[in-house]
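>>> have a look at this prediction, sequence included:
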Amino acid sequence: MESVEVVLAMLLAVVASGWLGRMLPFGVPLPLIQIALGAVISGVFRHGVALEPDIFFLLFLPPLLFLDGWRIPKVGLFRDKGTIIELALGLVLFTVVGAGFLMHWLIPSLPLPVAFALAAIVAPTDPVAVSAITSRIPVPPRLMHIIEGESLLNDASGLVCFRFAVAAAMTGSFSIASASLTFLWVALAGIAAGVGVTWLISRTHAFLQRRFGEDDGMPILINLLTPFGAYLAAEHIGASGILAAVAAGITMSYVELGGTATPSTRIRRNVIWDTLQFALNGVMFVLLGEQLPDIAREALHPPEGGELFDPWWLAGNALALSLGLVLLRFVWVWVSLRLTILNQRRLGQQVFKPRMRLIFATSFAGVRGALTMAGVMTLPLALPDGSPFPGRQLAILLASAVIIVSLLLASVALPRLLRGLEVPAETDAEQEEDRARAAAVQAAVDAVERAGLEHAGGPDAELHANACGTVANLYRNRLRDIQQEGSGGPDVHAARRAERDYRLAALRAERDTILRLGRRREISDETARKLLREIDLVEARYREN
């Protein structure tokens, strides 16, 4: 019963964090509020929830990574693939070496393999933490795409390095050739598993749907289960379940273009995924906060025994590690950009010279999160000879400190660094949207006119002619508005904003009337819900524009 109460308290903390984030001054990041509330829950219940890393990875990461892979803009992901791979692979290896030697130098009692394992698990950025920080910061779209792409792909390289560092600590041996082959298998097989499982589920679902039909909620449930299937399939063959979940999400975005989902399914599914994303994001950071009190107490004991560590000395080393990670990221980004510029000049391409603020912003955007926490908790409890694994609790504490410091640094530095920052231009998204809208509206006009011709000369020819003309004129007016807006006239934009405001005012009046009739029992509650849903859908469309 107590476990149920703790879970309910965690969900309540997630809800409360949303309100506290809006009430507190200075823009306190939501993850930090949730971590603090988790520590409070741990104090109230006298202990935190036992964090089982395998269960944590299975329950939390697949749906969140699947959703991130689904929604990340694919054009930006593939356009900047070179930069993303440099960060997701090269930067991780650079960080493992640099941060590993740094930690061994700061704390000599921490064995070098354990220091490398700690560096490997704090090297990857966390897509969930990145999204949590950037959701309230106006990040330039192209920079955001690069940061998101990096955080989605760098987990495989970090976890492979972590696995081999732990193996070196356990056995005292390490093979670069074996590590390289393992990395290739983990990454490529994981991506293949995600693509294959998603494609197989989608094709099977489409076949069964055409053959036998289905209930309304079934496609949403299948969609929710897809990331778990991809993750488990990859883990079963020894590949990266994390990359499988990401690949499944990217594949699903292309499967969706087949148009198999109904409009009502897409609407309900988006609502469910948004709710699930908010809840899981919050619970992950609350869980982290619940672990911190016990971790801090146990980490005071040195790996080799003896007197307890000084808490301030530990805090200083944790801060040094966090700042060292920022410095390593800065060096890598700066060198990488310089080499890219030199290569562009050699090829005679147009060169964009980034300001130093862009390099600093990219450096501070390396936010760590619950993925780091879950990974470091998988450190073994004991060596093969039965002795305790050296520095386990210390490594967990340092990883926890890196998470908190990276969140603090990003929330403080990024808003100032990103203000007025210039980055390479995106493809003109507004023109692309106008072209797509115009093509869709023209196709609609043609379809309406063809349908009207089918009823010409029939018994209700006049009725169909009037209905066809009315609908076609609505679409022609919309097409004319799109074409005028594409000409760039400022008056057209102002007119569209004014029309939007008037339509929203009219919809509010409709809603108020329906609610009043429902309160007076002049219409049934079923009728009121139906009409309100129609009004809400129309209003949602205008608020998105």
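Here it is on my side, so go on.
>>> C-alpha from now on. contacts and neighbour counts both.
Noted.
>>> how many neighbours does Leu58 have?
Leu58: 16 surrounding residues under other C-alpha atoms under 10 Å.
>>> secondary structure element for it?
Element membership of Leu58, judged by DSSP states H and E, is helix 53-71.
>>> what residues are up against the one residue sitting closest to the centre of the chain?
Nearest to the geometric centre of the chain sits Asp68, at 4.1 Å (C-alpha atoms, centre = their mean). Neighbouring residues of Asp68 by C-alpha atoms under 8 Å, 6 or more residues apart in numbering: Pro127, Leu152, Val246, Gly249.
>>> and the second one, how close does it get to Arg203?
Distance from Leu152 to Arg203, counting by C-alpha to C-alpha, to the nearest Å: 26 Å.
>>> neighbour-wise, which of these two wins?
Neighbours were tallied for Leu152 and for Arg203 using other C-alpha under 10 Å; the higher tally belongs to Leu152 (27 against 13).
>>> that one in helix, strand or coil?
Counting by DSSP: H, G, I helix; E, B strand; the rest coil, the backbone at Leu152 sits in helix.
>>> excluding chain neighbours, give the residue nearest to Leu394 in space.
For Leu394, ignoring the flanking residues on the chain, the nearest one in space by C-alpha to C-alpha, 6 or more residues apart in numbering is Ala299 at 4.5 Å.
>>> neighbours of that neighbour, just the number please.
Ala299 has 21 neighbouring residues, counting by other C-alpha under 10 Å.
>>> from Ala245, how far out is it?
In terms of C-alpha to C-alpha, Ala299 sits 33 Å off from Ala245.
>>> same thing with Val271?
20 Å.
>>> compare those two (neighbour count), which wins?
Ala245 (37 against 11).
>>> where's that one, which helix or strand?
Applying DSSP H and E, one finds Ala245 within helix 241-255.
>>> how about Ile272?
helix 263-299.
>>> flag every buried residue along the helix or strand containing Arg529.
Here Arg529 sits within helix 525-544, counting by DSSP H and E. Buried residues in helix 525-544, counted by 16 or more other C-alpha atoms under 10 Å: Ala528, Leu532, Ile535, Glu539.
>>> picking that back up, tell me the contacts of the residue nearest to Leu394?
Counted by C-alpha under 8 Å, 6+ apart, Ala299 has contacts Gln393, Leu394, Ala395, Ile396, Leu397.
>>> of those, closest to Ala318?
Leu397 (8.3 Å; C-alpha to C-alpha).
>>> isn't that closest one up against Ala296?
Yes - with contacts counted by C-alpha atoms under 8 Å, Leu397 reaches Ala296, the gap being 6.2 Å.
>>> these two: which is more packed in?
Comparing Leu397 with Ala296 by other C-alpha under 10 Å, the one with more neighbours is Leu397, at 27 against 19.
>>> included below, for side-by-side comparison, is a second structure:
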Amino acid sequence: MLDTFPFYLSLIAAILGVIMLAKKIRVAYPVLLVLAGLGISFIPGIPTLHIEAELIFVIFLPPLLYEASWSISWKELWKWRRIITSFAFIVVFFTALSVALVANYFIPGFSLALGFLLGGIVSPPDAVSAGAILKFVKVPRRFSSILEGESLLNDASSLIIFRFALIAVATGQFIWHEAALSFTWMVFGGVGIGLLVGFIIMKLHKYLPTDVNSDIVLTLLTPYVIYIAAEEVHSSGVLAVVSGGLLLSQYRLKFLSSSSRLRSVNVWESLVFILNGLVFMLIGLDLPEITAGLEKTGIWPAIGYGLLITAVLIVARIVSAIAAVVTTLIARNFITVADASNPGIKAPLVLGWSGMRGVVSLAAALSIPVQLDNGDVFPQRNLILFITFVVILTTLLLQGLTLPWIIKKLEMHDPDYTMPEDEMYNKLRRKLSHYGLEQLHANYGDQLKTEPLLQQIARKWEDMDKLGADTIVMTGESKDVYRAILNLQRDWLTDKNRHPNIDEDIIRRHLLYLDLEEERIELL
């Protein structure tokens, strides 16, 4: 382990460099990370990397899902619940069926069970890839909400398909009623366990004498506890983490202090940043292991099979997106739907093309056992691994690089939020100041007469209430001036720190205040 430690340190440095390069050239970083991993894998002397599936499922997946469930808007998730659940379950099943039929027909030696196994592996799109790409282009809020919501659930449905197919391949039989009961338990048991453990964690935060550091550590432990608890009783750990994360996210103001919320955001952003970087770099680095067992099939036929399955995935998702729009237009005549307008071809095209595959697919493929219970070699394992790699690489490169261009060409407008974000923010800010002023006068009139600082806050809110929308927006020039003043104040404090009778902790408290003030002006 110590011999390869410098390699892993250099790997993290390479990830940072690649992500900074991706930001500079405005390319989604998952694309460059996979390519960088591929390039590094060809360097002579690089240690052979063996990725354990448990490493991704247990170490990487729970915190990534948990952070995503904290970030998503529950309001948007509920608003688009029908299309999100249809993409996360029905579309995943349809995609897996399409892959199974095509693989069974075109790939020699592939039974329907093996086809479903491959379909369960490659059917879920990757949320990180789509999220990284959408940062470079402006899309209607509904599309990002649908993609984020789908990604929280589709991993669970695809892994359920994968498990059932794995049993069918190993035993040679598929018992429908047992599968139905198992599916029901995995879904409802996973959600129930996630909510139960999340509720317990919430009470621990609230009633134990925790401070900021222990709160943050507890949030880091939470996704692992939820995932392992659910998996131990053979329910869906993915759905458990998502449901528990959504519950805790909704009630975060009830059990976390403001300091815990602020500092935990910084910790989680850094953790997710490095985890996402590692998983995409590992995909590229795993190429030597993936290609090692392809002697029987041959590299070029295997590439052809991978490209064929990729085409099936793309077509199936676009067809599903179009079908979802048509179904919504029909359903609006009978039930209330979130959007009764006709979105045309733009919406299904963007949703259909946002189907990049990622680390969950690779982890599922790697978790296929080398041997069956009777000692026989698991059929087509190496080919399934390679096809999965080709699918991930092709969708990241083809769809990942062209999706921003497609979105720009389509010139999509947001039908839900017509008011610009800055205007909406400032309008709500004025109303918030007005409400605070009303409460201060109504409930704390006596203190307002005697406390100068409260009087200063009241005057600030009164000025905010009177200002127009354009007046309270800080221009770029005014922000630069304010930052310059803050830097001068930091220099002044540094000089004061040389005085022997001034406690340096007091100086640091003032420096922290200036840092918070500089962060605050980014919101103005």
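In hand now; what should we look at? Treat the numbers as computed from the prediction; the structure is a model and nothing was measured.
>>> if we can go back for a sec, closest one of the contacts of Asp68 of the first structure to Met218 of the first structure?
Among the contacts of Asp68 of the first structure, and counting by C-alpha to C-alpha, the member closest to Met218 of the first structure is Gly249, at 18.6 Å.
>>> quick one: map that closest one onto the second structure.
When the second structure is aligned by TM-score structural alignment, Gly249 of the first structure is paired with Gly245.
>>> wait, its match touches Pro63, no?
No - when contacts are counted by C-alpha under 8 Å, Gly245 of the second structure is not listed as touching Pro63 (9.8 Å).
>>> any residues in contact with both of these two?
Joint contacts of Gly245 of the second structure and Pro63 (C-alpha under 8 Å, 6+ apart) are Pro223.
>>> and Leu314 of the first structure? What does it align with in the second structure?
So, by TM-score structural alignment, Leu314 of the first structure is matched to Ala302.
>>> what's the helix or strand for that match?
helix 299-331.
>>> C-terminal to that helix, what's the next element?
Beyond helix 299-331 of the second structure toward the C-terminal end (DSSP H and E), the next one is helix 346-353.
>>> give the contact list for the corresponding residue of the second structure for Leu407 of the first structure.
Mapped onto the second structure by TM-score structural alignment, Leu407 of the first structure lines up with Leu396. Residues counted as contacts of Leu396 of the second structure (C-alpha under 8 Å, 6+ apart) are Pro30, Val31, Ser129, Met356, Arg357.
>>> swap the cut-off to 6 Å and go again
Contacts of Leu396 of the second structure were listed using C-alpha atoms under 6 Å, 6 or more residues apart in numbering, and they are Val31, Met356.
>>> distance check, it against Lys408 of the second structure.
From Leu396 of the second structure over to Lys408 of the second structure the distance is 18 Å, taken as C-alpha to C-alpha.
>>> quick check: Ile392 of the second structure touching Arg357?
Yes - with contacts counted by C-alpha atoms under 6 Å, Ile392 of the second structure reaches Arg357, the gap being 4.9 Å.
>>> those two: which has the busier surroundings?
Taking neighbours as other C-alpha under 10 Å, Ile392 of the second structure and Arg357 compare with Arg357 leading, 30 against 26.
>>> what lines up with the more buried one in the first structure?
Arg357 of the second structure maps onto Arg368 in the first structure, by TM-score structural alignment.
>>> how about Leu220 of the second structure?
Under TM-score structural alignment, Leu220 of the second structure pairs with Leu224 in the first structure.
>>> got it, and Leu488 of the second structure?
Checking TM-score structural alignment: Leu488 of the second structure goes with Asp512.
>>> picking up where we left off before, quick one: the residue nearest to the centre of the first structure from Pro127 of the first structure, how far?
From Asp68 of the first structure to Pro127 of the first structure the distance is 8 Å (C-alpha to C-alpha).
>>> same check, this time on Arg71 of the first structure
12 Å.
>>> neighbour-wise, which of these two wins?
When neighbours are counted by other C-alpha under 10 Å, Pro127 comes out ahead of the other of Arg71 of the first structure and Pro127, with 29 against 13.
>>> so that one touches Glu150, yeah?
No - when contacts are counted by C-alpha under 6 Å, Pro127 of the first structure is not listed as touching Glu150 (8.4 Å).
>>> distance of the match of Leu220 of the second structure from Ala245 of the first structure?
12 Å.
>>> swap in Pro415 of the first structure?
31 Å.
>>> equivalent range in the second structure for the helix holding Ile272 of the first structure?
Aligned by TM-score structural alignment, helix 263-299 of the first structure falls on residues 258-294 of the second structure.
>>> mind listing what's buried along that stretch?
Applying 16+ other C-alpha under 10 Å to stretch 258-294 of the second structure flags 260-261, 264, 268, 272, 275-287, 290-291, 293-294 as buried.
>>> do the same with stretch 229-243 of the first structure
So for stretch 229-243 of the first structure, counting by 16+ other C-alpha under 10 Å, buried means Gly229, Ala230, Tyr231, Leu232, Ala233, Ala234, Glu235, Ala239, Ser240, Gly241, Ile242, Leu243.
>>> so who does the third one touch?
If you count contacts by C-alpha under 6 Å, 6+ apart, Tyr231 of the first structure has them with Gly241, Ala244, Ala245.
>>> ditto for Leu314 of the first structure
Leu314 of the first structure touches nothing, counting by C-alpha under 6 Å, 6+ apart.
>>> next one: Ala247 of the first structure
Contacts of Ala247 of the first structure (C-alpha under 6 Å, 6+ apart): Ile191, Gly194, Val195.
>>> ranking those by neighbours, who comes first?
Gly194 (33 neighbours).
>>> Asn281 of the first structure versus that one, what's the distance?
22 Å.
>>> what segments of the stretch 351-500 of the first structure are strands?
Ranges of strands within the stretch 351-500 of the first structure: none, based on DSSP state E, counting those that start in this stretch.
>>> and the helices in it?
Under the criterion DSSP state H, counting those that start in this stretch, helices of the stretch 351-500 of the first structure are mapped to 356-364, 370-376, 392-418, 429-454, 461-486, 490-519.
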